[in-house]
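Visitor: Sequence and predicted model, in that order:
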Amino acid sequence: MLLLQMTNILGPIIAITAIGYMFGRSSIRLHTETLSVLIVLVATPALIFSTLTSLEVSLEVLGIMAGAAALCMAVSAGLAALVLTCTGRSIRSFLPPLIFPNSGNMGLPLVILAFGEQGALLGVAYFFVVALAQHSIGFSIYAGSVRLRVLLRQPLFYALIAVLLVIGFSIPVPQVVLTTTQMLGGMMIPAMLLLLGTSLASLKVADLAPALIVATGRLLIGVVSAVVAIMLLDLRGVPAGVVFLLATMPAAIVNYIFAERFQFNPEQVAGTVVVSTVLTFVCLPTLVWAALAISKSEAPLSALLTRSGT
């Protein structure tokens, strides 16, 4: 029974990523730049809006998951700075990959397949905080200066504002808007996995030793940050399982995109992303098993979700 459950969760992730990888290795190439722009500018804000408004999440639940995401990133930042300082690695190059997990491309499909509708709700509430931080703090680290105006150009920022207004003031959303955003958001998960596979086919590993060190650090730091957040926020049940899975995802591909844009060790960052992703794929059965085990406990936050849906 457990083996079947794990197959049902991991099978689609591996299959769609493999399809993207084969496209990346074949003469029929997916245009990754167009695909990534479509995901960031259209699919992601649509998914955030449709999921958080159609499932009637409360601001309290939204705040708890956002707080868990922020706490995981804060703990990761502290541990990452310590690891990089002790190992003599470049903080500017490797701090973002250690802080920001791939909670979109890999994390969201996993929590949706593992925990269903509740996983989608909690996962999106966690993911939007990571995405906002990636496109503001992460971007600024690689740029070498604070670039908060970049955040103001992100549609997902305004999607979040719209969600807060709808939830906070109980504004009814027209069905045509819900249907449109649901259709647009529905393409995000498969598009992200295809992009992940295609990107892995084109990225090369430079300097395997530092890439392996940082990739291992990302996984271990993710586990520690998840445990700290779950304990401090007293999360149990499905919310705890969602936080654990999303916090332990590999280094996000967007880190390589920013490193390439500002020409700050892009080859080494690419190697880190590849090795981190492969390492996480190897560990996925264990990570998913742990998340499912964690989710079986009684969850005070689950009571909040039940009340918000009634």
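Guide: Nice, thanks for sending it over.

Visitor: contacts, neighbours, all on C-alpha from now
Guide: Noted.

Visitor: Could you grab the helix/strand/coil label for the residue nearest to residue 138 when sequence neighbours are not counted?
Guide: Closest residue to residue 138 apart from its sequence neighbours, by CA to CA, 6 or more residues apart in numbering: residue 96 at 5.7 Å. Three-state call for residue 96 (DSSP: H, G, I helix; E, B strand; the rest coil): helix.

Visitor: okay, now residue 96: neighbour count?
Guide: 28 (other CA atoms under 10 Å).

Visitor: residues touching it, list them.
Guide: 138, 141, 255 (CA atoms under 8 Å, 6 or more residues apart in numbering).

Visitor: if I look at the first one, how far off is residue 204?
Guide: Going from residue 138 to residue 204 by CA to CA, to the nearest Å gives 22 Å.

Visitor: got it, and residue 5?
Guide: Residue 5 is 33 Å from residue 204, where distance means CA to CA.

Visitor: And the strands in this protein?
Guide: Applying DSSP state E to the chain gives no strands.

Visitor: Grab the most central residue of it for me.
Guide: Nearest to the geometric centre of the chain sits residue 103, at 1.2 Å (CA atoms, centre = their mean).

Visitor: what's the neighbour count on residue 26?
Guide: With other CA under 10 Å as criterion, residue 26 counts 12.

Visitor: Let me know whether residue 151 touches residue 138 as I believe.
Guide: No - using CA atoms under 8 Å, residue 151 makes no contact with residue 138, being 10.8 Å away.

Visitor: With neighbour numbers in mind, choose between the two.
Guide: Neighbours of residue 151 and residue 138, each counted by other CA under 10 Å, are more numerous for residue 138; the result is 25 against 19.

Visitor: Now do the more buried one against residue 83, distance only.
Guide: Counting by CA to CA - residue 138 and residue 83 are separated by 18 Å.

Visitor: Residue 120 too?
Guide: 33 Å.

Visitor: ok, now residue 155?
Guide: 34 Å.

Visitor: Go ahead and confirm residue 147 touches residue 139.
Guide: Yes - checked against CA under 8 Å, the pair residue 147 and residue 139 is within contact range at 7.2 Å.

Visitor: One more to weigh against that first structure:
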Amino acid sequence: MLLALAGSLTPILLLICLGFILGKKTDYLNSPSLGALVSSIGLPALLLYSVLSMQMQVFSMLKIIAATVLVLLIVSLISFIILKTLKLPTRFYLPPLVNPNTGNLGIPIAFALFGAEGMAIAVVISSVVQISHFTLGVGFMSGTYHPKQLLRNGPVIALVVGALFLGFNIRLPTPIMSTLDMLSHITLPIMLMLLGKSISGLKVNEKGKISRALLLSAFRPAVGVFAATIVVFLFPLSPLESAVLLVLNAMPVAVISYMLASKFKGPVDEIALMILLSLPLSLCAVGALWWLKLH
């Protein structure tokens, strides 16, 4: 079982390491257009292809969306209480604890562990978390929020289009589906390499905050799995849907939280530490879930 887990996660770790090396030694991944390409075209194409190719029912999609929203609400409530107890500002610390890295790490892990059907569930969950990034994340860290920001979010648009296609039983022509398939195949490697590149660019200068960052890093996957476990018992999810929901909520702090903290002058060093420390802790959590035979 451990060999199977290692075999599934090794390509993911190798691509992250490749992105880290390329980020340190070259400028191959430096273009901001590359990230925009993935978020605006690659990820929406992956979502549409995954959902439509497995013929997910509208009810199933709505059920997964509702379950994910409930998980985020539970995590938000618990995180708010913990941050108040630790006397930390919720403005900058709540979004990193609530929103996991379901995009450029969670989706590849779901595909590696659960195959194409698991990835289809993962992209729906990730789209909901994307919405949370652009509402809770931007709203808290900036102090303001404009709903029109969602109208420019590719995965959100793809989620709505996919739901409409499923609801009206619309099937895309084979050449279009083949095109989406080809785009989905290039999306995951680029996402992982961009994650490695982002990690290579993190700058940590304040060493005295390591203990607190470690505590919050361990809290992120722990509270995510705890909240997802509650929702799994409450919702009529299939075993596969439950497994994917648990695994994706065990993901580490998202790199976008670092980007938002940099933009809005938050505790950049500490959030960078949380990303670095929560990554191995999350992979250990995934290993523990696998050991408990969620697959």
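Guide: Received, thanks. Remember, it's a predicted structure, so these values are computed and weren't measured experimentally.

Visitor: After superposition, what's the TM-score here?
Guide: With the length set by TM-score structural alignment, normalised by the length of structure 2, the two chains reach a TM-score of 0.93; 292 aligned residues with a CA RMSD of 1.7 Å.

Visitor: picking up where we left off before, now the residue nearest to the centre of structure 1: closest residue in space that isn't a chain neighbour?
Guide: residue 246 (5.2 Å).

Visitor: Quick one: residues contacting that neighbour.
Guide: Residue 246 of structure 1 makes contacts with 101, 102, 103, 107, 108, 111, 123, as judged by CA under 8 Å, 6+ apart.

Visitor: could I get those residues as TSV with distance to residue 251 of structure 1?
Guide: Shown next, in TSV, are the contacts of residue 246 of structure 1 (distance: CA to CA, whole Å):
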residue	distance to residue 251 of structure 1
101	5
102	6
103	9
107	11
108	14
111	17
123	17
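
Visitor: and the two most separated of those?
Guide: 101 and 111 (14.1 Å; CA to CA).

Visitor: What is the burial count for the equivalent of residue 41 of structure 1 over in structure 2?
Guide: With TM-score structural alignment as the criterion, residue 41 of structure 1 lines up with residue 40 in structure 2. The local packing of residue 40 of structure 2 (other CA under 10 Å) involves 19 other residues.

Visitor: Grab the nearest non-local neighbour of residue 40 of structure 2.
Guide: Nearest non-adjacent residue to residue 40 of structure 2, counting by CA to CA, 6+ apart: residue 154, 4.7 Å away.

Visitor: my read: the one you found touches residue 41, true?
Guide: Yes - taking CA under 8 Å as the definition, residue 154 of structure 2 is a contact partner of residue 41 at 6.9 Å.

Visitor: Same drill for the two, tell me which one is more crowded.
Guide: residue 154 (21 against 18).

Visitor: Looking for the alignment partner of the more buried one in structure 1.
Guide: Match for residue 154 of structure 2 (TM-score structural alignment): residue 155.

Visitor: what's near enough to touch residue 252 of structure 2?
Guide: Residues near residue 252 of structure 2 by CA under 8 Å, 6+ apart: 100, 101, 217, 220, 221, 275, 278, 279, 281, 282.

Visitor: Which one of these is nearest to residue 182 of structure 2?
Guide: residue 101 (23.7 Å).

Visitor: Counting neighbours, what do you get for residue 19 of structure 2?
Guide: 27.

Visitor: Excluding chain neighbours, give the residue nearest to it in space.
Guide: residue 193 (3.8 Å).

Visitor: pretty sure that neighbour is touching residue 20, no?
Guide: Yes - here residue 193 of structure 2 reaches residue 20: they are 7.1 Å apart, a contact under CA under 8 Å.

Visitor: Could you report the separation of residue 93 of structure 2 from residue 84 of structure 2?
Guide: Here the distance between residue 93 of structure 2 and residue 84 of structure 2 works out to 11 Å (CA to CA).

Visitor: For the two, indicate the residue with more neighbours.
Guide: residue 93 (23 against 11).

Visitor: Tell me who's in contact with the residue lying closest to that one once chain neighbours are set aside.
Guide: In space, and not counting its chain neighbours, residue 93 of structure 2 is closest to residue 83: 7.6 Å by CA to CA, 6+ apart. Listed by CA under 8 Å, 6+ apart, the contact partners of residue 83 of structure 2 are 89, 90, 93, 94.

Visitor: Same list (the residues you listed) but as a markdown table, adding distance to residue 66 of structure 2.
Guide: Formatted as a markdown table, the contacts of residue 83 of structure 2 follow (distance: CA to CA, whole Å):
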| residue | distance to residue 66 of structure 2 |
| --- | --- |
| 89 | 28 |
| 90 | 24 |
| 93 | 24 |
| 94 | 21 |
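
Visitor: Show me which pair in these is furthest apart.
Guide: 89 and 94 (8.0 Å).

Visitor: Of these two, which one has the most company?
Guide: The neighbour count for residue 89 of structure 2 versus residue 94, taken as other CA under 10 Å, is higher for residue 94 (24 against 11).

Visitor: what residue of structure 1 matches up with the more buried one?
Guide: Using TM-score structural alignment, residue 94 of structure 2 pairs with residue 95 in structure 1.

Visitor: From residue 105 of structure 1, how far off is its match?
Guide: From residue 95 of structure 1 to residue 105 of structure 1 the distance is 20 Å (CA to CA).

Visitor: if we can go back for a sec, the match of residue 94 of structure 2 touches residue 83, doesn't it?
Guide: No - when contacts are counted by CA under 8 Å, residue 95 of structure 1 is not listed as touching residue 83 (9.6 Å).

Visitor: what ranges do the helices span in the stretch 51-200 of structure 2?
Guide: Remark: helices assigned in the stretch 51-200 of structure 2 by DSSP state H, counting those that start in this stretch are 58-86, 90-98, 107-132, 138-142, 154-167, 174-200.

Visitor: ok, back up a step: hmm, the residue nearest to the centre of structure 1 is touching residue 253, no?
Guide: No - contact criterion CA under 8 Å: residue 103 of structure 1 and residue 253 do not qualify, at 10.5 Å.
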